[in-house]
Every structure is written in structure tokens, then in C-alpha cells.
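Asker: could you work out the structure for the sequence below:
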Amino acid sequence: MKKFIKGKWFPVIVAIAILVLAAGVVLTMVLFGWRFTYAPELENSWVAISAVAAWAGAIGTVAAVFSAIHVANQQNKIALFEKRYKIFQLYDSCKIFSELLQSLKGKNGLNSNDIQVLFLAVFCGIPMGEKINDFRFLHTQYIMMLEQLKQSQFLFEKEIELYLQIIAGALQRLIKSICHSAPESELESVVQSFIVLFQDENSEIMLKKMMNKLTLQ
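Answerer: Sure thing, here's the model as predicted:
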């Protein structure tokens, strides 16, 4: 019921109901003999005119309130959509990153430099041929990503939030391994843990659930 009241059709239905009610009242009065007549000899009833004006004002006020509520709800939905979409894009980038890591692992093996280049290309838009020899930049970028993923607790249900926290933790371990120049065996283990997160059925389930939230309805 609450969802219906906040829906886009509720104000329209209310307006139609008011019009139908008004038409029903007029029709009932006509059936009982009430007619619009021109009688210049009769004096205007200012009390009746005031009453009609008061009713018209009340109806207009109610309509304005419902309209304002509807507009506010739409604005809130747009704001939520934008924030959810940013997290969805970040999740999609993580998925692409994992696929590129899997491809790199199968072709040339893993090393910190190549992983760093992939990370900067996928998440920062830096061309693949360029390399930034500053781990502080890399660290700053992934901290921003982690902060963005943490916002999921306010935007998605608990199940999605927990899943994104797992991804954030795996990404954090991966970036720390690069920044600290971890041994190849440790780096490979961390990378594999990150890749596996996007290869199970749960990944597709979470993806569909997030997509279901990307709506303005």
C-alpha cells in the first residue's frame, strides 16, 4: 500500500476520483431537481459563493500537497538511482578487472607492474601504455573506491552490501600486495582470490539484484 501511494499513478488516481466525485454530486443534485437557472430578480448568496470558494480552495490545497509529495518522491528516486548506478558501474569495473587478470594470468603470468597498469586503465582511465611510478596515487584511487563501495549499506539490501564488502576486502588485499611488492606466490594467491569472486553463481545473482534496484519506478 505504501509503495502504491508513493507511485507515480497515485496523484492521477486521486485527481480522477475527485472529478468523479464532483460529477456524481452534480448528477445527484440534477436528479433531485436542481438546475442552473437565470433569475436576475434573486440576490446573490455570498454565503454560498464563499462556501463554494472554500471547497475549491480546499480541493486545490489537497491536490497541491499530493503533487508536491509526488515531485519530492521522484527527486529522491533519481538521487538514489544515481548513487546506486555509480556503485553498479564500480562493480562492473571490478568484474572487467578480474577478467583481464584472468587473461593476463593465462598468457604471461602475473607481476605487479602489469596488474598496476590494468588497474589504472580500468578504474582510472589511464591508457594501457602509460605507467605511474607512484604508489601513493594508486593507494588514493583504491581508497576512494572502497569509500564508494561502503555506501552500499545505505543503498542496497544487506545481502548485496555484504557481497560488496567481500569484493572491497579482496581488492584491498590485491592493491596492498602491489604497493608492498609482495612475492610472486603471494601475489598470485591474492589475484586468484579476487578472480574467483566473479566466477561463481553468486556473482550473477548479485548482479541481477543490483540491476533490479536500478529503476525509477
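
Asker: C-alpha from now on. contacts and neighbour counts both.
Answerer: Will do.

Asker: biggest helix in the chain by residues?
Answerer: Across the chain, the longest stretch assigned as helix under DSSP state H is helix 46-107.

Asker: just checking, what packs against the very next helix or strand once past that helix?
Answerer: Following the chain from helix 46-107 toward its C-terminal end, the next helix or strand by DSSP states H and E is helix 112-124. With contacts defined as 3 or more Cα pairs under 8 Å, 6 or more residues apart in numbering; DSSP states H and E, helix 112-124 has these neighbours: helix 46-107, helix 135-150, helix 158-179.

Asker: okay, now the nearest residue to residue 148 once chain neighbours are set aside: neighbour count?
Answerer: Once flanking residues are discounted, residue 148 sits nearest to residue 87: 6.8 Å by Cα to Cα, 6 or more residues apart in numbering. Residue 87 has 21 neighbours, counted by other Cα atoms under 10 Å.

Asker: ok, back up a step: centre of the chain versus the longest helix of the chain, how much separation?
Answerer: In terms of Cα atoms, centre = their mean, to the nearest Å, the centre of helix 46-107 is set 8 Å apart from its chain centre.

Asker: please give the structure of this sequence too, so both can be compared:
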Amino acid sequence: MRNVLADLALESEAALALTMRVARAMDNQDDEHEKLLSRLATPVGKYWVCKRTPNHAYEAMEVIGGSGVMENHIMPRLFRESPINAIWEGSGNVQCLDILRAIGKQPEVLQAYLSEVNKARGGDPRLDRFVDQLQESVTRTDELQYRARNLADRLALALQGSLLVRHAPNHVADAFCASRLEATGGLNYGTLSTGLDCAAILDRARARA
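Answerer: Below you'll find the model as predicted:
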């Protein structure tokens, strides 16, 4: 259970870091880097967070147990409403097409995005390898629409990883890079690898609640 809770806390902190970075960019449109960053980071963030929310809500409901499905608890409503995010903000495919449109019409938005991500260069070798692979991938123009969701996934993870490496405690950034950026990471919550400081992650989550 500690593994599951720490994984959920990681997802929440990474989503918040991405959201606040986009908000800062939107608040500083007079700065060219921030303007370019927001053009790409906005659809990336919408796509990723909206897609991740329903499973996050479901897992939290499962953690609570039987009372989590009772209508006098907040979780049933949160779970039912979680898919609305993607519908309201634009479907996943629409957001992915917006990402491709931004890159196609204004290639400098991608350079600004990668420049932002690379501010964490040297902070974690797993992030560096992930970003190197991402940069190679975006130079390929074959079947971009077919690969759009994969590209959006990796753009989101790269920025989240960069933000956590730069601004979060080491135990948070380490766990994120190990579980999200490595091929050995699990596909469900609660599959964090051994050797991570789950207790510290949970203490941080409780302090932020």
C-alpha cells in the first residue's frame, strides 16, 4: 500500500508541477520563451493530465475501499466526472493534432520546449537519455499523426521530469525518473522499484495536503 500511495503522490505532484509551469508561462506572454513554451505546453498538459486523471481517481477509490464507492463519499463523483476533463478541454486526438499543428506552423515552439526541458540536463542520467531519445524522435517526420499520442506522452513526461529534477526533493525526482522514464517501470500504480524512499514521498504529500 505504501508503494501505491507513493506512486499516486508522485503522479499528483508531477501534474501540479506541469500545471503551475504552464500557468507561469501564460502569465508572462511578453517574454518570447514563455510565449513559445505555453503554445506547446498547454495542449501537452491538457492531453496528459486529462488522460491520467480517470485512472488516478479509480486507484484512489480502490485505496479507500468499500466506502469509496458509496454516494455519501466524494470519490464516486470525482470518478464519474474525471472523463469530462478530456471532453471539455478537447479530446485526446484534438490535443495531439494541436501539438502537431503548433510544431508544424511554428517550429520554434518545439525548440523552446526542448530548451526548457534541457534546463535539467545533467541532473539525472535517466532524464538525459529520455530527452535524447525524444529529440531524435521529433526529427522524424514519418507518420507523425499516427505517432501523435506517443509523442505527446513523451513530451509531457520529459517536462514533468525536468521540473521535478530541478525543483522537487531528490527522493521525488528519483522516484519519478525511475518509474516514468525507465523501460523497467511498471504499467500500473504501485509498481515502484525497490530502493526508493516511499516514506519520504508520503511525508511530503501529507505535509502538502
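
Asker: superposed, how do the two chains score by TM?
Answerer: The TM-score (TM-score structural alignment, normalised by the length of structure 2) is 0.29; 96 aligned residues with a Cα RMSD of 5.5 Å.

Asker: in what helix or strand does residue 11 of structure 2 lie?
Answerer: Counting by DSSP H and E, the element that carries residue 11 of structure 2 is helix 2-26.

Asker: next SSE after that helix?
Answerer: Using DSSP H and E, the first helix or strand after helix 2-26 of structure 2 is helix 32-64.

Asker: neighbours of residue 44 of structure 2, just the number please.
Answerer: A count of neighbours around residue 44 of structure 2, defined by other Cα under 10 Å, yields 27.

Asker: my guess is it meets residue 102, correct?
Answerer: No - with contact defined as Cα atoms under 8 Å, residue 44 of structure 2 does not count as touching residue 102 (10.9 Å).

Asker: ok, the residue nearest the centre of structure 1 to residue 96 of structure 1 distance?
Answerer: Computing the C-alpha centroid of structure 1 and ranking residues by Cα atoms, centre = their mean puts residue 81 first, at 2.5 Å. Using Cα to Cα, to the nearest Å, residue 81 of structure 1 is found at 22 Å from residue 96 of structure 1.

Asker: on that earlier part again, dump the residue contacts of the residue nearest to residue 148 of structure 1.
Answerer: When the contact criterion is Cα atoms under 8 Å, 6 or more residues apart in numbering, the partners of residue 87 of structure 1 are 148-149, 152.

Asker: out of those residues, which is nearest to residue 104 of structure 1?
Answerer: Taking Cα to Cα as the measure, residue 104 of structure 1 sits nearest to residue 149 out of these, at 25.5 Å.

Asker: what about that closest one, how many residues nearby?
Answerer: Using other Cα under 10 Å as the criterion, the residues surrounding residue 149 of structure 1 number 20.

Asker: how close does it sit to residue 89 of structure 1?
Answerer: Following Cα to Cα, the distance that separates residue 149 of structure 1 from residue 89 of structure 1 is 11 Å.

Asker: same check on residue 201 of structure 1?
Answerer: Spatial separation of residue 201 of structure 1 from residue 89 of structure 1 under the definition Cα to Cα is 19 Å.

Asker: cool, and residue 144 of structure 1?
Answerer: When distances are taken as Cα to Cα, residue 144 of structure 1 and residue 89 of structure 1 turn out to be 14 Å apart.

Asker: ditto for residue 195 of structure 1
Answerer: Going from residue 195 of structure 1 to residue 89 of structure 1 by Cα to Cα gives 18 Å.

Asker: okay, those two: which has more neighbours?
Answerer: Of the pair residue 195 of structure 1 and residue 89, residue 195 is the one with more neighbours under other Cα under 10 Å, namely 21 against 11.

Asker: show me the contacts for the more buried one.
Answerer: Contacts for residue 195 of structure 1 (Cα under 8 Å, 6+ apart) come out as 98-99, 101-102.

Asker: give me the buried subset of those residues.
Answerer: Among these, the ones that count as buried by 16 or more other Cα atoms under 10 Å are 98, 101-102.

Asker: fine, thanks again, bye for now.
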